[in-house]
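Starting from these lines, generate the structure:
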Amino acid sequence: MSDDHSAVLAAACAEVGLDHTNAELIRLSENALFRLPGGVVARIARPGQFTAATREVRIAQWLAEHEIPAVRALKDIAQPVQVAGRGVTFWEELPPHRHGTPAEVATAIRRLHDLPVPTDVPLGDLAPFVRLAERIDAAATLTEADRTWLREHLASLQARYANLPPGLPRCVVHGDAWVGNVVATDDGQVVLLDLERCSVGPPEWDLVSTAIKHTSFDWLTAEDYRDFCDRYGHDVTTWAGFDLLRDIRELRMALYVAQRAAEHPVAREEAALRTACLRGQEQRPWAWTPAL
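Below you'll find the model as predicted:
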């Protein structure tokens, strides 16, 4: 734990009366997650994300009200807590669990998509391009020619998204629905994680994340993809807007690795490969490494 995170965690816990003795780092990425005594998980957001943290807690409360299995914000405390410009939130720790399967993702997002769009929760509209321009700028291991092309590609996708073809009715979407954000607990629940992208938008956005694992990368068999479609009740690849949402999702995946490559040399080769694929130098299915 960095001294910065340690100080923020200590101050936040003191404010709400929680014990942070022997806090254990779970994950350090865009957000820092810590396991506290008593089955509590603390999440420290990036600086400047207090409003987003407030929104995520409210979304979790709304899902709980509708009995949708999802991460639960700790009750009976005022949160998020603001410390040094960071929003700190507290959550009930999940029981032992594993990553979900594509079939479990389909079931979870079907339940979410069937909910009525609330009028009293600050969901906002889906923002598929959030932070992509910043990630291109931060992709220091790519060539300037690559970054120029990526900026032009991003602008093209933004223009195309403004004319997204009609599809399924807009609804509450998770925003980042993949097997890493859906887990199956040992007590039999399928639980949604990471609610910060939850918003109102085309349900196809949540479906594309699984579809491209089959169509773009061959990480998912045809049989497993068909099972996913059957459980959800729709095959997004048959929709006129599929290629556009596929291209946006692939760009997000490529830029996540490209940004990481600036600090993690192991990701540099993968970042270059993903950019080359986006630029049409390889044919799908692409040989991307599933996780870095």
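
contacts, neighbours, all on C-alpha from now
Will do.

gap between the two ends of stretch 196-204?
Stretch 196-204 has its terminal residues 18 Å apart, counting by CA to CA, to the nearest Å.

and what of stretch 209-222?
Chord length of stretch 209-222, first to last residue, is 15 Å (CA to CA).

Contacts for it, please.
The contact list for stretch 209-222 (CA atoms under 8 Å, 6 or more residues apart in numbering) reads 102, 176-178, 225, 236-237, 246, 249, 284-288, 290.

Which stretches in the stretch 51-200 of the chain count as helices?
Assigned by DSSP state H, counting those that start in this stretch, the helices in the stretch 51-200 of the chain fall at 102-113, 132-138, 144-161.

How many residues are close by D194?
Around D194 there are 17 other residues, counting by other CA atoms under 10 Å.

Contact partners for it?
Neighbours of D194 in contact, by CA under 8 Å, 6+ apart: 71, 181.

gap between it and F129?
As judged by CA to CA, D194 and F129 stand 18 Å apart.

circling back to that earlier point, just say which of the helices of the stretch 51-200 of the chain is most tucked in.
Each of the helices of the stretch 51-200 of the chain was assessed for mean neighbour count using mean count of other CA atoms under 10 Å. The highest is helix 102-113, with a mean of 21.

which helices and strands does that helix pack with?
Secondary-structure packing of helix 102-113 (3 or more CA pairs under 8 Å, 6 or more residues apart in numbering; DSSP states H and E): strand 171-173, strand 182-185, strand 190-192, helix 222-232.

got the contact list for the third one?
By that I understand strand 190-192. Outside strand 190-192, the residues that touch it by CA under 8 Å, 6+ apart are 69-71, 100, 104, 108, 181-185.

Now the second one, please; I'll put the structures next to each other:
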Amino acid sequence: MTDSVPCPDARLDSHDALAGALARAGLARDIRAMRPMADTGLAHTHVWLSRDAIDWVARLPKQSQMGLPADENLAYQAACFARASQSGHAPALHAVLPPGPELPRGGLLVSAIRGRPARLPDDLPAIAEALAAIHGLEVLTAADRPPLHAPADPWRAMREEVARQAEWLGHAGLSREARARIEGELANLPKHLPTGPGMAPCLISFDAHPGNFLITDSGRAVLVDLEKCRYGLPGFDLAHATLYTSTTWDLNSCAVLSPEEVADFYRRWRRGGGPASDTTALLACRRAMWLWSLTWCAKWRTQHRRNRDTDASGEDWSAELSDDALLAHVRDRVDHYLSPAVIDRVGDELDELRVDLGD
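Modelled structure (predicted):
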């Protein structure tokens, strides 16, 4: 559990800080209780708000994973929830708490979802259905897509993002074998993907690992963590939902999937209405998402040692912003994923999946 939220001078008690911000916004009247939730993520503190009507969850940013100033970060996340919730598989947005003296990075108020963590592989069909619904939403015109990231060439944008993160490989204390393997995989990423079905951008989560889903009593999968949505290729989400580096990240949903289970997940997504997509393109997206995860691990291993950003603006992976148990878990996962044996394991799985998913 955590009851704190970062601020320029110290960590304020989230109860008092949030109560002040809610009162300032005129939203405190029907809130009966506030309960800090477990500190399970590096980007937000969460507080459950019991209300006379539908309960809310307050999402209080520790940082901006998109590297945005506080106001822009809130606008970006608000757009994520407003758009993805139209699928029926994401919480609704109710209010935005602007940055202020109590909450330097502000916060969002979204519908509270009562559900349990995903259990793999049993809940993979529900997750596939949720992603198909999000990917199937009507795509806005280019002029209406901001503030969400909407690159003209999503594949090129992904390659560039991975390359920027890869600059941290030399600073992360990797073994020679691990670095050589990762750099070899990076060099083999195709510069272009085949044109054809499924290459038009759609709304994607870009953070669809199983730990970000809750399963309701009716069996519906709800994606509750939305801050990195963009208009891109659905293959990135499908990869993030089923890669070894995703399914073993969260303690509550930890599982190792077989290539056959992963292939079945892709097929279920297609049957659930996911955009028709070329298998070669889907697997290229899977490799790119894996490399994004590995290079992020290298980046985090280096940057979490820094002092927190006292300006409370932009990206900040400082260990000062999260509790010790969460940090120990992240260190363990990062070290595991950057080990040569695990890198080889995921690379071999990609080759097996190419056979299992072959059309």
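
TM-score for this pair?
Once superposed, the chains reach a TM-score of 0.73 (TM-score structural alignment, normalised by the length of structure 1), with 276 aligned residues with a CA RMSD of 4.2 Å.

picking that back up, quick one, which of the helices of the stretch 51-200 of structure 1 is nearest to S199 of structure 1?
helix 102-113 (10.8 Å; CA to CA).

Out of the contacts of strand 190-192 of structure 1, which is nearest to R268 of structure 1?
Taking CA to CA as the measure, R268 of structure 1 sits nearest to N181 out of those, at 25.0 Å.

I figured that closest one was touching E196, is that so?
No - if you go by CA atoms under 8 Å, N181 of structure 1 and E196 don't touch, sitting 11.2 Å apart.

Can you give me the distance of the aligned partner of D237 of structure 2 in structure 1 to P165 of structure 1?
Aligned by TM-score structural alignment, D237 of structure 2 pairs with D206 of structure 1. Going from D206 of structure 1 to P165 of structure 1 by CA to CA gives 16 Å.

do you know how far A281 of structure 2 is from A241 of structure 2?
Between A281 of structure 2 and A241 of structure 2 the distance is 16 Å, computed by CA to CA.

Of these two, give the one with the bigger neighbour count.
Neighbour count, other CA under 10 Å: between A281 of structure 2 and A241, A241 has more, with 26 against 23.

Not counting residues beside it along the chain, what's closest to the more buried one?
H209 (4.3 Å; CA to CA, 6 or more residues apart in numbering).

following the helix or strand containing A12 of structure 1, which helix or strand shows up next?
Per DSSP states H and E: A12 of structure 1 is located in helix 3-16. Per DSSP H and E, helix 3-16 of structure 1 leads on to strand 24-28 as the next helix or strand towards the C-terminus.

Select the longest strand from structure 1.
Across structure 1, the longest stretch assigned as strand under DSSP state E is strand 86-92.

excluding its backbone neighbours, what's nearest G100 of structure 1?
Counting by CA to CA, 6+ apart, V183 is the residue found nearest to G100 of structure 1 once chain neighbours are left out, at 4.4 Å.

these two touch, right, the one you found and H97?
Yes - under the criterion of CA under 8 Å, V183 of structure 1 makes contact with H97 at 6.2 Å.

Per the alignment, name the residue of structure 2 opposite P37 of structure 1.
Under TM-score structural alignment, P37 of structure 1 pairs with S50 in structure 2.

actually E93 of structure 1, sorry about that
Alignment note (TM-score structural alignment): E93 of structure 1 maps to A112 of structure 2.

How about stretch 77-86 of structure 1, which residues are buried there?
Buried residues in stretch 77-86 of structure 1, counting neighbours by 16 or more other CA atoms under 10 Å, are found at 79-83, 86.

Number of residues surrounding P154 of structure 2?
The number of residues packed near P154 of structure 2 is 18, by other CA under 10 Å.

check contacts around it.
Residues in contact with P154 of structure 2 (CA under 8 Å, 6+ apart) are 201, 231-233.

Give me the aligned partner of L294 of structure 2 over in structure 1.
Per TM-score structural alignment, L294 of structure 2 is aligned with A254.

tell me, what residue is most central in structure 1?
The centroid of structure 1 falls nearest to D176 when counting by CA atoms, centre = their mean (3.6 Å).

Please give me every residue in contact with the counterpart of that one in structure 2.
Per TM-score structural alignment, the equivalent position to D176 of structure 1 in structure 2 is D207. Applying CA under 8 Å, 6+ apart, we find D207 of structure 2 in contact with 225-226, 228-229, 237, 240.

Which one, of the helices and strands packed on helix 102-113 of structure 1, ends up nearest to Q259 of structure 1?
strand 182-185 (24.4 Å).

contacts for whichever strand or helix holds C285 of structure 2?
Per DSSP H and E, C285 of structure 2 falls inside helix 279-303. Residues outside helix 279-303 of structure 2 that contact it (CA under 8 Å, 6+ apart): 158-159, 161-162, 165-166, 168-169, 171-172, 182, 185-186, 189-190, 193-194, 233, 235-236, 238-240, 243, 245, 317-318, 331, 334, 337-338, 350, 354, 357-359.

any idea which helix or strand comes after the lengthiest strand in structure 2?
Longest strand in structure 2, counting residues (DSSP E): strand 44-51. Using DSSP H and E, the helix or strand that follows strand 44-51 of structure 2 towards the C-terminus is strand 56-61.
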